[in-house]
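Asks: Fold the following for me, if possible:
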Amino acid sequence: MQTRDEIFNTLRDALVELFELDAERVTMDANLYQDLEIDSIDAVDLIDHIKRQTGKKIAAEDFKAVRTVGDVVDAVHRMVAPA
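Replies: Purely as a prediction, here's the structure:
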């Protein structure tokens, strides 16, 4: 199972690669929409990337509650945690 730190590092790398962000801007507290300027289309791309990495899809309803990078880390951590 991945730790929150491992998930964060993978997510940060994905955000840098997919959206050409500076890695320093991607922090646990960074707001996806305001701080990182990710729009709804970008969010779909991010969900798709997470699905390819984990083999599991975050439900769109779950992603609506996500605001920060930390929220995404928590959602992925819950998704990959053993039941």
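Asks: make it CA atoms for all contacts and neighbour counts henceforth
Replies: Noted.
Asks: tell me, what residue is most central in the protein?
Replies: Residue closest to the average C-alpha location in the chain (C-alpha atoms, centre = their mean): V72, at 4.2 Å.
Asks: In contact with it, which residues?
Replies: When contacts are counted by C-alpha atoms under 8 Å, 6 or more residues apart in numbering, V72 is found next to 63, 66.
Asks: wait, is it part of a helix?
Replies: Yes: assignment of V72 by DSSP: H, G, I helix; E, B strand; the rest coil places it within a helix.
Asks: D29 versus V80, what's the distance?
Replies: As judged by C-alpha to C-alpha, to the nearest Å, V80 and D29 stand 21 Å apart.
Asks: this one next, for a side-by-side:
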Amino acid sequence: MTDEELIKRINSALAEEFELELDEMVPEAVFKDDLDLDSLDAVDMVIVLEQEFGIKIKKDEAFKAIRTLGDLHKFILSKKDEAA
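Replies: All right, here's what the predicted structure looks like:
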């Protein structure tokens, strides 16, 4: 899977879970300000991403620093690279 395909998969999973429009899913979108997602949504996001990609996120300190969709893309891409 290419990085671009992975990013599309992330965006689709989140758009479906949180009822967001795909055109809102831009790298600079801030979860709280632009996508109206709060800390409780972050818990759901972890579950969705863990199930979608078969990775463990919960105990990863780097996840706490994610503020934008682009940050999330980089985080998931780095997980893919670690697994390779």
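Asks: TM-score for these two?
Replies: Here the superposed chains carry a TM-score of 0.86, computed using TM-score structural alignment, normalised by the length of the first structure; 82 aligned residues with a C-alpha RMSD of 1.5 Å.
Asks: thinking again about what came up before, the residue nearest to the centre of the first structure maps to what in the second structure?
Replies: Matched by TM-score structural alignment, V72 of the first structure corresponds to L72 in the second structure.
Asks: Translate N31 of the first structure into the numbering of the second structure.
Replies: Here N31 of the first structure is matched to V30 in the second structure, going by TM-score structural alignment.
Asks: if I look at M25 of the second structure, how far off is K32 of the second structure?
Replies: From M25 of the second structure to K32 of the second structure the distance is 13 Å (C-alpha to C-alpha).
Asks: Actually, D71 of the second structure.
Replies: From D71 of the second structure over to K32 of the second structure (counting by C-alpha to C-alpha), the distance is 13 Å.
Asks: Neighbour count: these two, which is higher?
Replies: Under the neighbour definition other C-alpha atoms under 10 Å, D71 of the second structure and K32 were set side by side, and D71 has more, 18 against 14.
Asks: Excluding chain neighbours, what is closest to that one?
Replies: Among residues not flanking D71 of the second structure along the chain, P27 sits closest, at 7.6 Å (C-alpha to C-alpha, 6 or more residues apart in numbering).
Asks: With I66 of the second structure instead?
Replies: Closest to I66 of the second structure by C-alpha to C-alpha, 6+ apart is L72, at 6.0 Å.
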